[in-house]
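Q: Predicted structure and sequence below. I'll ask about it afterward.
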Amino acid sequence: MEEQKYFFDTKEEEKIINFIQKLNLDKGKKGQKIKLLDFQKKILTELLCWKNMDGGSRRYREGFIFLPRKNGKSFLIACIFVYSLFCDEEYGAEYIIAANSREQAGHLYDTVKNMIETNPTLRKHCRIIDSRKKIVRKATNSFLQVLSSDASKADGFNGHIICLDETHEAKNDDLYSKLKTSMGTRTQPLMLTITTASNGQDEFNLEYRTYLYAQKVNSGEVDDPTFYSAIYQADDDCDLVDESQWYKSNPALGIFRNYDELKSLAYRAKAMPQEEAKFRRLYLNQHIILSTEQGINMNKWKLCGEKPFDMEMLKGRECYAGLDLASSKDFAAFVMVFHIDGEYFVVPHLFKPSADLVDAQNRDGFDYVTHSKAGHMHATEGDNISYRYIRQKINEFAREYVIKDIAFDRFGSAGIIADLQEQGLYVVDFGQGYRTMSPAIEKFYDVLFEGKLRHPNNPVLNWMAGNAKVTENAAGDLKWDKGKAGKKIDGIVAMTMALSMAIDDNYKLDLNKFSDSDALDKLGW
């Protein structure tokens, strides 16, 4: 059926290859002509030469190019831009280059500019405006332009071919969404995203989300004949020094991707386990967490959420709680931890003002609205977090469970803590610095790796777990860190405080069971 809808234009294929191979390389020997490699020909011609039987327009409206470092992603896109700018018949076409920074997008622009400037024929048919990073083709009133990463400045465009570079680093999908919707009136638009792998932990990350969609299209789970992907990555858990996996993930290996360098890096990673994650991510293009990115082993965390538990079994039982309060528009978290038969059961309650959900969703790239409707978090009324509502909920919980102590971060807590004390609840000041947090985090790591933690697989708390990083001081002490992007970890902070107290309570020694000397021995004195 697909064959009847589309055809492969062999004349266009020949035209593309001949055109590009008359251009000069932007690196290497001056004046050296481009000689396309087989994988480059495949990507270029599959994207541009498959056409609709009805009208002859291009089949693909979106392309996802997934390649590891130093395999010429930007070069491929530059070829598409230059060919289309001079060979497409689209009048008033707009070619947009965007990335996470204007400087990053400028690298791709420079490659396009060099291809044009070093070809006298092309050079005389366009005007290059370097100050604006813009190239204008007079005959068709078309232009290529670098765009700021600021999505608010992306209005008013009508893209013909658009490329977003290194989407694994995108903070959210605002720019992608705005530019993609700008293409609605074009007959054969093409939205391109080029990238290496992200850590694969954030389902809202633009690269990972597109990667998962590509996999569904390729497997037939999703029927989208307008979506194209070229995915180059090694098999999961492959041997680091398996050369066949190097070639599978690096199609330019041994040609312009240096073989000896990659081999050296592979054997270094094999000999030094701390280098393995970096090698897999950057050079085998696998979705791997780097040690600098993740404070929580998400594989272990997911395993601890796989066994559901009935909340009814917790009613009337003793627990400890952690309270992490927020600035007026931020998250607040109240998390209870129950110790039952050697396991620690986590019950999170996460709060955010309802009036800020949409704006915060756009800022943070997380679907707060859907999760609040699903009951995974509390949306308190108004523009600011409602401490009154949080206090009421804690009082409700205190009637259902035996809350022995509530650990709190003193920041912004004075008012609500005084109210909770008046109502007969016990509260404990829990510092957030290295001295207090380091032993608490170490206890969390112990129960996590032993599989003794049980959490309800709450998607908001899971997201926060993925956001959490740790910083370490000179003495090797740890504390939680949101990272430079200031991602939300409030639920993890509250859980860590509660868990620490629950573990300490479990291991308290009943000194009456021992003689004085035995008791001192137990205490290490």
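A: Looks like it came in fine. Residues are numbered from 1 along each chain as shown.
Q: CA atoms for contacts and neighbours, from now on please.
A: Fine.
Q: Is Glu293 in a helix, a strand, or coil?
A: With DSSP: H, G, I helix; E, B strand; the rest coil as the basis, Glu293 sits in coil.
Q: Take this one as well and set it beside the first:
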Amino acid sequence: MSAPYLLTPVSDEDIARGDGSQFVNFSESFLRVTKDSVGGDSGTLLRFRPWQSCLFCRLLARRADGRYKHRQALIGMPRKNGKSAVGAALAIYGLVSGPKGGEVYSIAADKEQARIVFGTAKKMIEMAPEMANSFNVYRDAIELPATGSVYRVLSAEAFTKEGLNPHLTIADEVHAQPTRELWDVMSLASGARVEPMMVGITTAGVKSDSSGGDSLCYGMYQYGEKIIRGEIEDPAFYFEWWGAPEGADHNDPAVWAAANPGYNDIVSEEDFKSSVLRTPEAEYRTKRLNQWVSTAQAWLPAGAWDDCETGGTIPDGAEVVLGFDGSFTNDSTALVVVSCPAGEDDKPLIDVVAAWEKPTDASNGWSVDIFSVEDEIRKACRRWQVREIVCDPFRWARTYQILESEGLPIVEFPQSPSRMVPATQRFYEAVMNKTVAHSGDPRLARHLSNCVLRTDSRGSRLSKDAKGSPRKIDLAVSAVMALERACQEPEVAPVPQFFSWADL
């Protein structure tokens, strides 16, 4: 069995006094796998691996006076090693074994992320016939009437969390917290509890937060390192980190195995072999090797986009998605079309409909001709069967309202991390796997070459090479949005092909 890369010491005596074995027995007797995976079939009872059992025995150790040894913990492991199931099981155990009137919380950078662990816990309870009748299950809360205890899910608006009294807090993906405010609020709120515990379960991310200083998670990581080196004495802080050392070869299967406790068990070896070929290095290092990164990376490797060129165009009447990224002054506006694949072997084709860029000799008062933009969108809808017009609602609300009132299928696609991170990844994979084609438009190639991959606490997405750079990336952003929607189920009904504007 492999060992964690970093681990704070816990004595055998404290482990023997702890609740680790009790927790494992409870989980394996009542809690079930919630979805089919490499680790087990949905509906089967949980079976902890030896490394997981050891983790909980250390985490739930007790001091000689009978109290929990740890008040705060940071547990880091690469993705797909069962973090959600681990967090959910711990939350349920804390609800059942905790004090009367106990309060358990799942927190994360946003509520949807926090609901991942909470949702897994809810499914575990619903799938356990011995337990289901003992709980009241709601959308954002689970109550245990016998003890008056409750388990809730919370988001990152820390100012709304005053007045809580948690005895157990499970923080998912600590690296994504924009600041340390929520963590500190929950920590201070638990001060009146006899045995409070905060457990952060996370992958690595970027070292700095939005202010440019060390992020909450990286700061805790460094704190754990100092404890291990003997620079700080804090027996109440537990730190367990699975990952690869800095400088390790991210292409080496031996590194994959050492960094991932569930390698070739919970997560398959084939998945690593495939993902290393199509995932940007910075993203691969944070998510698969649990390493910290700090720099922006060039997005597409040299020649990758050229290899996808077919020179073809999308035939009139084809089902397509339009991607639109607009500006008003001193920037560019882009309209891209992507064909919707008709089958598994059909490659989406990407082409440029129109682009408006500030001429080099124009003054700073130059602005985009809004009416020209709207007419180009209408022309595209006459030429193709447009399933969706995907656009960021920022600044162009009037145009979207007008076009939508004419019956055009406007779909808002805010360029938020939750949208752009997976869309950026899909586009990258399609290019690297050559499952997408393009016409060879030099404007789109230029915008793509201007992109860098910037990784922050929310993930990796497109950016200019520097803030205020004159290099444009709007066609690239439009293409990323359009491909994402072309490969998904439509949100609105398509506009009939070759309609008459007089009929609208």
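A: Arrived safely. Quick caveat, the model's predicted, so the values are computed rather than measured.
Q: what about Met197 of the second structure, neighbour count?
A: By the measure other CA atoms under 10 Å, the count of residues near Met197 of the second structure is 25.
Q: isn't it right next to Leu74, touching?
A: No. Using CA atoms under 8 Å as the test, Met197 of the second structure is too far from Leu74 to be in contact (11.1 Å).
Q: Kindly name the residues of the second structure that line up with stretch 183-200 of the first structure.
A: Mapping stretch 183-200 of the first structure onto the second structure (TM-score structural alignment) gives residues 190-207.
Q: Tell me which residues of that stretch come out buried.
A: The neighbour-count check on stretch 190-207 of the second structure (16 or more other CA atoms under 10 Å) flags 190, 195-207 as buried.
Q: Redo these as CSV? Include distance to Ser11 of the second structure and secondary structure.
A: Listed next are those as CSV, based on distance: CA to CA, whole Å; DSSP: H, G, I helix; E, B strand; the rest coil:
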residue, distance to Ser11 of the second structure, secondary structure
Ser190, 26, coil
Glu195, 19, coil
Pro196, 20, coil
Met197, 19, strand
Met198, 20, strand
Val199, 20, strand
Gly200, 22, strand
Ile201, 22, strand
Thr202, 25, strand
Thr203, 26, coil
Ala204, 27, coil
Gly205, 30, coil
Val206, 32, strand
Lys207, 31, coil
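Q: can you name the two of those that are farthest apart?
A: Of all pairs drawn from those, the greatest distance, 32.0 Å, lies between Glu195 and Val206 (CA to CA).
Q: related to what we said a few turns ago, what do Met197 and Leu74 of the second structure both touch?
A: Common neighbours of Met197 of the second structure and Leu74, counting by CA atoms under 8 Å, 6 or more residues apart in numbering, are absent.
Q: Tell me the residue in the first structure aligned with Glu126 of the second structure.
A: By TM-score structural alignment, Glu126 of the second structure lines up with Glu117.
Q: neighbours around its match, how many?
A: Glu117 of the first structure has 17 nearby residues by other CA under 10 Å.
Q: Against Phe86 of the first structure, how distant is the closest residue to it other than its chain neighbours?
A: Distance criterion CA to CA, 6 or more residues apart in numbering; nearest residue to Glu117 of the first structure, sequence neighbours excluded, is Arg123 at 5.3 Å. As judged by CA to CA, to the nearest Å, Arg123 of the first structure and Phe86 of the first structure stand 11 Å apart.
Q: At the geometric centre of the first structure, which residue sits there?
A: Asn205 (3.5 Å; CA atoms, centre = their mean).
Q: ok now do Pro166 of the second structure, which residues does it touch?
A: Counting by CA under 8 Å, 6+ apart, Pro166 of the second structure has contacts Gly102, Glu103, Val104, Tyr105, Met186, Ala189, Ser190, Arg193, Pro196.
Q: give me that answer again for 6 Å
A: Contacts for Pro166 of the second structure were tallied using CA atoms under 6 Å, 6 or more residues apart in numbering; they are Glu103, Val104, Ser190.
Q: picking up where we left off before, now flag whichever of the buried residues of stretch 190-207 of the second structure is closest to Pro78 of the second structure.
A: Nearest to Pro78 of the second structure among these, with distances taken as CA to CA, is Thr203, at 5.4 Å.
Q: And the closest one, how far from Leu188 of the second structure?
A: Taking CA to CA, one finds Thr203 of the second structure at 24 Å from Leu188 of the second structure.
Q: Equivalent analysis for Gly94 of the second structure, please.
A: 19 Å.
Q: who's more crowded, those two?
A: With neighbours defined as other CA under 10 Å, Gly94 of the second structure and Leu188 compare such that Gly94 has more, 22 against 14.
Q: Am I right that that one is in a helix?
A: Yes. Per three-state DSSP, Gly94 of the second structure lies within a helix segment.
Q: now for it: what does it line up with in the first structure?
A: In the first structure, Gly94 of the second structure lands on Ser84 (TM-score structural alignment).
Q: Would you check how far apart Glu270 of the second structure and Ser460 of the second structure are?
A: Using CA to CA, Glu270 of the second structure is found at 23 Å from Ser460 of the second structure.
Q: ditto for Thr44 of the second structure
A: The spacing between Thr44 of the second structure and Ser460 of the second structure, counted by CA to CA, is 35 Å.
Q: quick one: which of those two has more around it?
A: Ser460 (25 against 16).
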